[in-house]
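K.L.:
I would like to see how this sequence folds:
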Amino acid sequence: MLASLKYICTSCSSLTDSQVEIKEEYCLHSRHQGSSCNRCTEVCPQGAIEKGKFIAEKCDGCGLCATICPAGAIQQTWLLKLLPQLIRHVRETQACAFICRKNPKVAGAFRIPCLLGCSEALLLLLASQGAKRILLGAESCVECPRGEMCWDILAARVSHIYEILHDYGAKCQFVFNRDKYKGETKAGRQGEVSSISRRRFLTDIRRGSVNLLGHMVADMGRGFRQEVKKTSLETEKYLPYEHKLLSAAMNNLGARTNQHPKIQGYFGRVEVSQSCHGCGACANACPTGAMTLQEKAGRRILVHAPGKCTGCGLCQEICMQDSIGLTRSVSWQAVSEEKQYEVANRPARQMETALGSMENRLSFLLGCGLKKN
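P.N.:
Model prediction:
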């Protein structure tokens, strides 16, 4: 009886204190029912997301889904609350420590639901703010059923971050509270990430963080949060929170090192072939506003902004002409300078000649025939 009561109380607690927030209106499936995006379902270790539906009682708030959602439909509530304090902490101590919520509290360390919630965007942002050392500590991972998976994912993230920091000429040491760990990059470089003891690391943090207790920063500058105007899905555009952190991190690194390397994986660059007739369906569907349609002097012009592109691929899936190609290699200069590129320029009359074929294509997709006058 007591065991059953404890289970009910635990379940109710997880429902009322959820560590992730789902905004279904931002999901790619809400914008286009034919979207093949299944990222959150594939990575969820608890099976809490099935066919785009969130099952709250199964979620334990690890946040892995939020770190990979390209549309920003899933957010970690703890990150929204703690980010100002994290950045203030890093600026004053040049260090930061994260521990799993299952661990006992440690002075100077931030307890979060799961280390899986430490996305590359967050870790890069802290490094760009001046962090010289970042501790990822989780003694309880040894007993956690997904402990090994957690460490494999973190190791891959840290390895990628080392590549980016190397390209920028910046340095940040990542400390794992396990044995020795070496992050090896694609180019074969290795970074020693556990050269100091965990006790000494936390002692250094405590010395610098006394003045931070109870301190919260109300304003972290431009770009971290943005109110979204509630309009129809056709006009509503929303830049994911994680993507804003990435942009801020890259801008910080570029300003500090005066470098703008081309790095794979975070932003997208669209190319449009001659088969495009300028219908603008891709611009309507784009969840972030990276793709826009302009009409000037009888021309329909498609413009793409890599800094707003998350590489979700929805524009490719919705294009009836299969005209769109997507690459994941973008110069950070294009991101930092908010550059826009004209990717298609078609005469408006081309739409009129293409209308018949579009009607035929739509009727085929809807499974019906065209009514002849």
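K.L.:
from here on, contacts and neighbour counts on C-alpha atoms
P.N.:
Fine.
K.L.:
Does I68 touch C40 like I think?
P.N.:
Yes - taking contacts as Cα atoms under 8 Å, I68 lies within contact range of C40: 7.1 Å.
K.L.:
Looking at these two, which one has more neighbours?
P.N.:
C40 (23 against 16; other Cα atoms under 10 Å).
K.L.:
from memory A131 sits against C96, does it?
P.N.:
Yes - using Cα under 8 Å, A131 is in contact with C96, at 7.1 Å.
K.L.:
what number of residues lie near R200?
P.N.:
Other residues within reach of R200, judged by other Cα under 10 Å, total 10.
K.L.:
Revised request: answer the last question for H277.
P.N.:
H277 has 23 neighbours, counted by other Cα under 10 Å.
K.L.:
That one and L355 touch, don't they?
P.N.:
No - counting by Cα under 8 Å, H277 stays clear of L355, with 9.7 Å between them.
K.L.:
one step back: pull up the overlap in contacts between A131 and C96.
P.N.:
Shared contacts of A131 and C96, defined by Cα atoms under 8 Å, 6 or more residues apart in numbering, are found at V90.
K.L.:
Next, the second sequence, to be compared with the first:
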Amino acid sequence: MTVAERFINRLAGESEAPLVFRARSCLRNRLWSSTCACCVEECPRQAVSLEQDRVVIDSQRCVACLICVAVCPAGALVAHDRRLDNVVARTFKLNEPVACCCEKNVRTGEELILSCLGALTVEHLAAMAVMTGGVNLHLESCGDCRASFVPAILAQRVAVLNALATAGSEEAPTSRSDSTLTTGFSIKLLDQPFLPESAATTAIVAPNSAGTQLGAKPEIKPAAQSAVTPVTPATPDRRSFFRAFRELSWHAAATTWSTLRPEPEEFDQPSGQDKQAIARSIVLRQALTKAAPERRGLLPGLFYVLAVNDKCNLCGACAGVCPTGALSNEWRDGGEKLWFNWAACSGCGLCCEFCPQKAISLRRGRSVENMAEESVLLRQQDVQLPRGRRWTDRNR
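P.N.:
Next up is the predicted model:
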């Protein structure tokens, strides 16, 4: 869409999708047989659909909750609103509990403001909690919003963290959206009396001893208590309130100005130059480095463990298809090696789907002992090539 078309649509009052689809990052474009449909399955408004090699957002149905952005394992959906990056950066500078809200829930002006709290991934919540010691999510006005389902989804994400924090172990595989931790996080959903009963009285239970396969849905059972906590009204601080007002005004002006800029160019075909860790993986890795030592032990369980069996012939297919560069192969000194960078892995499982030998297993839950080296050698093999032949010419 050109600048003129976007400007005319804005003047006509037509809504614009709050996010952009990067085709080159989508798992379905990297592997034609990929079954990934996280964005479609998670959208409560059925605003996301798949058409050929593209993800299409229905701007009439979309309510800008950004839940699809939060669950995409490859970073193929990117929000126009970039305040989440600023909120995380501010969180990393604090050492005290913080409050987070959307524009409709500003109470004192001290809160960290997002367009919608649906953008908070499990990884973002965990990183913010360990950096500050506690996160309060204000949801007072969500019942009057078109995205009234966000508290239920946040309650589910927090329940995943806290339930699996108690029962998780290094040997228990989990799904893309789950986590395995050693103790609880201090994350509260505050003052939400109109949370749907079905969501307020459920909790995610940890996988059984046999574990849950990658991509499986977590089990849900009734819980004894609500997932939210009422709070008492706080007294607004004049300076904080006007600071929040200035921040909202600045964001509104920036949003209007963005209408006069062309949309980001999309590249339909992925390439090796596009490999990079997604935002939530980067945030989690930074938190592991910067968090206080007494809280740092909460995070290893959110990182992935990848292993290969004896069927692996070092063909390099997994490294080629990996969208984040977590897998890489190298040939030097007469040998070939396959490396795994656990900090860059998003758990998308594309390597498992693509491996011709089905030699790869992936699960969530690293141990503290396995965090010393960021790159892990998975497999190596001595290779002697005939004179005049290159490694790329070798018949695999």
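K.L.:
how about A307 of structure 2, secondary structure?
P.N.:
Assigned by DSSP: H, G, I helix; E, B strand; the rest coil, the conformation of A307 of structure 2 is strand.
K.L.:
when you align them, which residue in structure 1 goes with it?
P.N.:
Aligned by TM-score structural alignment, A307 of structure 2 pairs with E271 of structure 1.
K.L.:
Also G349 of structure 2?
P.N.:
Under TM-score structural alignment, G349 of structure 2 pairs with G313 in structure 1.
K.L.:
For that match, grab the count of nearby residues.
P.N.:
If you count neighbours by other Cα under 10 Å, G313 of structure 1 ends up with 22.
K.L.:
Grab the nearest non-local neighbour of it.
P.N.:
Excluding the flanking residues, the one nearest G313 of structure 1 by Cα to Cα, 6 or more residues apart in numbering is L326, at 7.3 Å.
K.L.:
Show me what the one you found lines up with in structure 2.
P.N.:
In structure 2, L326 of structure 1 lands on L362 (TM-score structural alignment).
K.L.:
ok, now how distant is the nearest residue to C319 of structure 1 once chain neighbours are set aside from V210 of structure 1?
P.N.:
Nearest-residue entry for C319 of structure 1: C282, 6.3 Å, with adjacent residues in sequence omitted and distances by Cα to Cα, 6+ apart. Between C282 of structure 1 and V210 of structure 1 the distance is 51 Å, computed by Cα to Cα, to the nearest Å.
K.L.:
quick one, which of those two is more surrounded?
P.N.:
Neighbour totals were compared for C282 of structure 1 and V210, and C282 leads with 23 against 11 (other Cα under 10 Å).
K.L.:
and Q264 of structure 1, what does it touch?
P.N.:
R328, S329, V330.
K.L.:
switch the cut-off to 6 Å
P.N.:
Contact analysis of Q264 of structure 1 by Cα atoms under 6 Å, 6 or more residues apart in numbering lists R328, S329.
K.L.:
and what of A200 of structure 2?
P.N.:
Shown in contact with A200 of structure 2 (Cα under 6 Å, 6+ apart): S226, A227.
K.L.:
quick revisit: what's the distance between the match of L326 of structure 1 and I8 of structure 2?
P.N.:
Distance of L362 of structure 2 to I8 of structure 2, given as Cα to Cα: 48 Å.
K.L.:
who's more crowded, those two?
P.N.:
Taking neighbours as other Cα under 10 Å, L362 of structure 2 and I8 compare with L362 leading, 20 against 12.
K.L.:
Just give the number of residues close to T202 of structure 2.
P.N.:
For T202 of structure 2, using other Cα under 10 Å, the count is 20.
K.L.:
Against A163 of structure 2, how distant is it?
P.N.:
Taking Cα to Cα as the measure, T202 of structure 2 falls 11 Å from A163 of structure 2.
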